[in-house]
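Enquirer: Coordinates only, no sequence provided:
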């Protein structure tokens, strides 16, 4: 069996100046990069997920826009590191990701990416449902500020709530630097 690292949607629209900036995407991307560097050094498989919304279906990560591009410091280093394009929050839906992992006998998956409250959550839950052992490097992820019922919820709180829920669901949630 083997290990893999999945980098979910670390795309330009989530950074300052983008169409949907998150809370703390820069530090999260730095941690994600260190996770990728470690995976490569260990000889583990690395894959990148890119969310692409069709024009008219969303206001960010729209296919063909610069905002949909992967962050330049987190892109494949070789043809062995695929970019898996998706149109749904769950990275396993209509992408072939499950087959890619099965071909490589990957049973342990480390996850970093954006957004904690959407695509990271959906993908991690799906991976757990498939029987994979999943580790989420929480400080390699970021979330947006949200609002519900007139209550403003800061991105850090959104992120913490989703990490707690993923841990409760069976994922190992670790940190590279937060206390």
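Expert: Perfect, thanks for sending it. Computed from a predicted structure; not experimentally measured.

Enquirer: all contacts plus neighbour counts: C-alpha atoms, from now on.
Expert: OK.

Enquirer: Which SSE is immediately downstream of the longest helix seen in the chain?
Expert: Longest helix of the chain, by residue count under DSSP state H: helix 25-42. Downstream of helix 25-42, the first helix or strand assigned by DSSP states H and E is strand 45-51.

Enquirer: From the rest of the structure, what touches the helix or strand following that following strand?
Expert: For strand 45-51, the succeeding helix or strand toward the C-terminus, using DSSP H and E, is strand 83-86. Identification of contacts with strand 83-86 by CA atoms under 8 Å, 6 or more residues apart in numbering yields 47, 48, 49, 50, 51, 52, 76, 93, 94, 95, 97.

Enquirer: got another, please set it beside the one above:
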């Protein structure tokens, strides 16, 4: 990958790094584990986060709504994911599952944006405002899930005029077909770059050298 990422104008968006997704014992981890382990998800997330911090690239946490009693129950059109959250109580506020994975804790000065209710990290949150206030033009999406929140956030970012990068092995999904769709079918219609962790790290380090 020959492109470079100016750390002054680039942000890594870490989407939904919750224990329920990423940790043994998490409510959703058993469904995610086969592909997450195959792609080396956790190691790649650690590598991107570490490199972003080392190169002065901004790290932005983009969390899903933490479930609370009564969420969605009076809504006219809760989506299938929200109905599942109502049943499983995924990412419940005040519980271990609703906390960020211990390896992905915000450091002082890092941004944690308002929680998104559905799939896009931009809809009904302050993500766009925060990025513009920090002069960000390029966003790199990592985290979960490849075919839902990552894709929806990436599409929205493109519509808002950001340069969008997807990282094949710093995300995961429940089925191989979902990963294929995210990166081979849908991603090329909106993302400006689709890369790997190793390629991204080389570009970050090259830009900061």
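Expert: Ah, there it is. All of these numbers come straight from a predicted model, not from anything done at the bench.

Enquirer: Let's see if you can find the most crowded of the contacts of strand 83-86 of structure 1.
Expert: Counting neighbours by other CA atoms under 10 Å, residue 51 comes out on top of those with 25 neighbours.

Enquirer: my read: that one touches residue 92, true?
Expert: No. Counting by CA atoms under 8 Å, residue 51 of structure 1 does not reach residue 92; the two are 11.9 Å apart.

Enquirer: I'd assumed residue 89 was in contact with residue 118 of structure 1.
Expert: Yes. At 6.2 Å, residue 118 of structure 1 and residue 89 qualify as touching, with contact defined as CA under 8 Å.

Enquirer: Those two: which is more packed in?
Expert: For residue 118 of structure 1 versus residue 89, neighbours defined as other CA under 10 Å are more numerous around residue 89 (18 against 15).

Enquirer: Please give me every residue in contact with the equivalent of that one over in structure 2.
Expert: In structure 2, the residue matched to residue 89 of structure 1 (TM-score structural alignment) is residue 119. Residues near residue 119 of structure 2 by CA under 8 Å, 6+ apart: 64, 148, 149, 150, 152, 153.

Enquirer: cutoff 6 Å now
Expert: Residue 119 of structure 2 makes contact with 149, 152, according to CA atoms under 6 Å, 6 or more residues apart in numbering.

Enquirer: still on that earlier bit, adding distance to residue 29 of structure 1 as columns, could you present the contacts of strand 83-86 of structure 1 in JSON lines?
Expert: JSON lines is the format used below for those (distance: CA to CA, whole Å):
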{"residue": "47", "distance to residue 29 of structure 1": "15"}
{"residue": "48", "distance to residue 29 of structure 1": "13"}
{"residue": "49", "distance to residue 29 of structure 1": "14"}
{"residue": "50", "distance to residue 29 of structure 1": "15"}
{"residue": "51", "distance to residue 29 of structure 1": "16"}
{"residue": "52", "distance to residue 29 of structure 1": "19"}
{"residue": "76", "distance to residue 29 of structure 1": "15"}
{"residue": "93", "distance to residue 29 of structure 1": "24"}
{"residue": "94", "distance to residue 29 of structure 1": "26"}
{"residue": "95", "distance to residue 29 of structure 1": "23"}
{"residue": "97", "distance to residue 29 of structure 1": "22"}
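
Enquirer: Could you check how many residues crowd around the residue lying closest to residue 172 of structure 1 once chain neighbours are set aside?
Expert: In space, and not counting its chain neighbours, residue 172 of structure 1 is closest to residue 135: 4.5 Å by CA to CA, 6 or more residues apart in numbering. Around residue 135 of structure 1 there are 20 other residues, counting by other CA under 10 Å.
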